[in-house]
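just coords:
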């Protein structure tokens, strides 16, 4: 049972916190005092070492508002194995980072966001990612994992104010819900997304610590913490495979900049500062996006069939020679007949290599054919001669005529501007009607002035990869993946062909014209068909009343998904209020005022078309409000959120304006209901729905 803190034990824990903070400061000061002037050979090595030291100093920052440790484990028995940090890829760490070489009976370990050791190298706080910390998340009464007691700590304003104990091996103690755990989950959310390191649940921990070698797909209902799990997985993989990922890199991909701004503080709070974040659009930024496609054109350009159209377009300029290639060297002429050139080109065409790589190989192949003739003529050429022949003007002319250089952007410009070229490349792949749909209304004149769309940019990225292989990263996290088109999946997959991925999403929240129909199909386009799929259905963020109400939409928007349940009962968290049409704006303002009377953040979510009207109403009422992605403050805790940008965000209290308008703002009812499902599930503590128009029938007629 939760223990009532007494002054003496609580003070001891506060003393340990103070000592741990002092030790962390000492660790930082030790790094700051390093003198590298006499240990670097060149300015390059000096710069590298300086940057490494600066990164280490930043990683050792003590965030005063973030608890240094949040839990404690008291073990029953001793073990002789290494305690903590050992790398799963075999790379050893220093003893001070590991925290020692064994565990004594009855020993206690404080679990926190980063490792802290004292002057003797003994651990004062163990990193939550270390093996010895895992029982904090996994141990239970049925499987205590040698843990006698698990202690959780409560903080108020950075000060340790309470603790709570579970005696996992005591049969006399009855299991009860953790009040501190519930308080941490329900803590008001102001500002960017926080880490959930203190509240990770067993099923979440399994995903976080899954092996790096395989790709993992997480289907997660609203409030199940899939985004946080994905970010903590990055932190864990960087901990367990730091050297490997330092070489290959990691990347977090989100749906928009507002979402990336919301999550950007999670990894730094866990001590990880070097993880890149981007949207898919930023990844494929070869051209400037200025235009917008009609829904059907966007859907077709995102279709996986476009990959074959582009492959044909890239190779459309390849021509088989009809004349020999004659190389003059000194007084002799060496002739490669046309039929030999045809054989060389056909062989390169049949190989699965990039167009650009084949273009580089072709002159060497022709030069090799010349060298064979030289040897037959009694000469003894070497590699230098072959390189010289490959640079010969006649060889260059043959290569240019037979395997011309391709500019990916210019190629896509031509493909979308010239009906005849598109018809030749799309023959048997796209129908005449589909070809007409993807063609630009006005032909583009140049790469710089063309009105490229977001879908066009993905096509340019595909063409670029067909010419030159895209560099692969060690691990990629793809969030809100359900909204990607097959061609966008391919663009992401190119960034992790030799690495792994964590794919996060919810099929019920797909709101694009090409929204993912199933995860196996999506993973096929990503190039990871063997990925393991996990489903999270236990919610921690959204109250049961709210998620149950939103789940009424599931039979219409995702009939194959199991509805989510929530561990949080919050009576009164859902209010449905009908108002007169002429009073809608005033009612919304008053609902926002009521929400702002309570602690935490408030999000006003509305159909995109109604945002300007509501912005004006809030301004006239004197209610300061922000746009998504803007950090809230004590003076401005209200965010006005267009429904199209609500995905992935969360607020303590949500006021939802006119559900029917949210549905009507989408091209079709199913997409509109999915957008509404997203909007209904952004609240952590309370949701108030205001409507003048009738609610969608799926939300009516049920208790």
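Cool, got the structure. Keep in mind that this is a model prediction, so the values were computed, not measured.

hey, let's count contacts and neighbours off CA atoms from now on
Will do.

buried set for the biggest helix by length in the chain?
Taking DSSP state H as the criterion, the chain has its longest helix at helix 7-32. Buried residues in helix 7-32, counted by 16 or more other Cα atoms under 10 Å: 10, 13, 14, 16, 17, 20, 21, 23, 24, 26, 27, 28.

another structure for you, compare them:
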């Protein structure tokens, strides 16, 4: 028998059955609350024990290096436990059949963190990432996976983990063929209520509500890169963050040694997702923007649209490579004479030219090539010396390597160089640019690239955001950057080919989780096809997995947004939603600002956050109109505000329970890919959407 309860909401047509069932349910709730108290006590002991281990670890008898490593690990563990957000300690339970070969008769509570009374004792709560927990997300009536009963717990919204906040439970008897879903919702009541719960503040984790197709992506192999083409509301960002948490759990040494990076489109987005990984017990993960990763200095310059487009074009990679290696003199180099006391070791020009040509053909990083040339010249001198006088000591070799004559020769034929010097010369000197861009960029594109007023030197250059991408490309040619073991890239559809290359350099020995939606591409260089973007990211063989079933955005809103798809020039499947509870209102108004104020007042009568999204140029006027009406509105960076006014250009990735979309025609006209921007705006609502317009609608 399947049963569920939420206190105060039970109904049954038969009073006697109701009384008996309620008695059983109340007993189960009391039992589970008591178990939660036990888990809370055990977690407190784990926190105290971790602190004690730090003190004990400082006195261990080991080498200084070993003691330092152990101390760091113990302190990190203690810090992570202390910083765990307050909240319920489990959200589910698995009861396995007695005849299951692996877990016969066992019962496991599933939560965000493993909790145990003793390291060698069976856990009171198993981590959601543990192999046994996979059945909680994957088991069903068609494939119970040994599970007799799957129980889900309902907690009061905003619970800080008080056992009294456990207000409901829902059992699915999978061994008896129960599906555990209600109607078209695709989920049981507790899961549906958790998914549909109003959103105020930062993004929450979805550990309690992960769906089977999401779980497959989350638990994918570390070595395999994957691209998730996720329609709005399908949870692609949550999938990427939970995959990061899963990889940290499954491959802790490898990932922590090489690092894990979360790349988001802007700081507003990163603030929105910042609490997800800590809530899953993972702290210390770097969350950054690409501009922060590649920035070699402040952005003080600007580009015209055409100039930025050329700088982001993949052809610039070869232009920059030519510009850099044009500094290497493969011809015309004279002979070299290296002093050794009163004697000079002479290396003929032809031999030197051969060394330089060979090293160039090997295509090492520029700085490595310079030192490789030095090493091969020294090797030739050493061979001459040993033929003359026998084996020479290493000190003699090091002395030859440091001879001023050798360094001066290298400066002439393979000079040291900074990325800023290469890019500044390229953008300042028409002849240098013409040679490097020959056959790649036409004369008009070259003129577009050149600085109108070149700086006196690279030190006084005013670099634009697009210039940072060029500088990073040259820096990567000079010396490979330190990479990460895994990178999660969100909103990847907006990356240019040159930005993709910057990411690829940092993942050359790792893997990628690429998240995005081609329909939401809003930059001038946004990808139209994933195979092209993945090639520039260095993972051409990555699987592209579509997520089309939305759990957050209501069907009415998805249906409206789908009307734009045919005009977006991208090949993506239409989204669908399992949500039938949303509301959509399209209002024509002669006074758009007054209608916006009215819509916000009506939205405030309901629970949840209100996002008022307008074209960037109109955002201040909308905020002023709300203020004049006595409605305080925050900016997009102020998380947790009841009402937020958001410029359309920064709303991507954010969600609000109620969205008021102001004048869609103005959003479309504000930028080249305005229809794509409008698609983003319309799909930010997770419960209700008001579209306010005074001009004809673009859809």
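Right, received. Where do you want to start? These figures come from a predicted structure and were not determined experimentally.

Give the full set of residues in contact with the aligned partner of residue 38 of the first structure in the second structure.
In the second structure, the residue matched to residue 38 of the first structure (TM-score structural alignment) is residue 59. For residue 59 of the second structure, no residue meets the contact criterion (Cα atoms under 8 Å, 6 or more residues apart in numbering).

Over to residue 59 of the second structure. Which of the three states is it?
coil (DSSP: H, G, I helix; E, B strand; the rest coil).

Which part of the second structure matches the host helix or strand of residue 458 of the first structure?
Taking DSSP states H and E as the definition, residue 458 of the first structure sits inside helix 454-467. Aligning helix 454-467 of the first structure against the second structure (TM-score structural alignment) gives residues 465-478.

Mind reading off the mean deviation between that stretch and the first structure?
Mean deviation of stretch 465-478 of the second structure relative to the first structure after superposition (mean Cα distance after the TM-score superposition for the first structure): 0.5 Å.

how about that stretch: buried residues?
Buried-residue list, stretch 465-478 of the second structure, by 16+ other Cα under 10 Å: 465-478.

what helices or strands is the longest helix of the first structure leaning on?
Other helices and strands packing on helix 7-32 of the first structure, by 3 or more Cα pairs under 8 Å, 6 or more residues apart in numbering; DSSP states H and E, are helix 43-59, strand 116-117, strand 159-167.

Comparing those, which comes out most buried?
For these, the largest average neighbour count (mean count of other Cα atoms under 10 Å) is found in strand 116-117, namely a mean of 24.

what's next to that strand, contact-wise?
Taking Cα under 8 Å, 6+ apart as the rule, strand 116-117 of the first structure contacts 20, 23, 24, 27, 96, 97, 99, 123, 124, 125, 126, 127.

Now the helix or strand that that strand is followed by on the second structure. Mean distance?
Next helix or strand after strand 116-117 of the first structure toward the C-terminus (DSSP H and E): strand 123-127. Compared with the second structure after fitting, strand 123-127 of the first structure has a mean deviation of 0.6 Å; criterion: mean Cα distance after the TM-score superposition for the first structure.

Following strand 123-127 of the first structure in sequence, what is the next regular element?
For strand 123-127 of the first structure, the succeeding helix or strand toward the C-terminus, using DSSP H and E, is helix 134-138.

packing partners for the helix or strand just after that following helix?
Downstream of helix 134-138 of the first structure, the next assigned helix or strand under DSSP H and E is strand 147-156. Helices and strands touching strand 147-156 of the first structure, by 3+ Cα pairs under 8 Å, 6+ apart, are strand 69-75, strand 159-167, helix 179-186.
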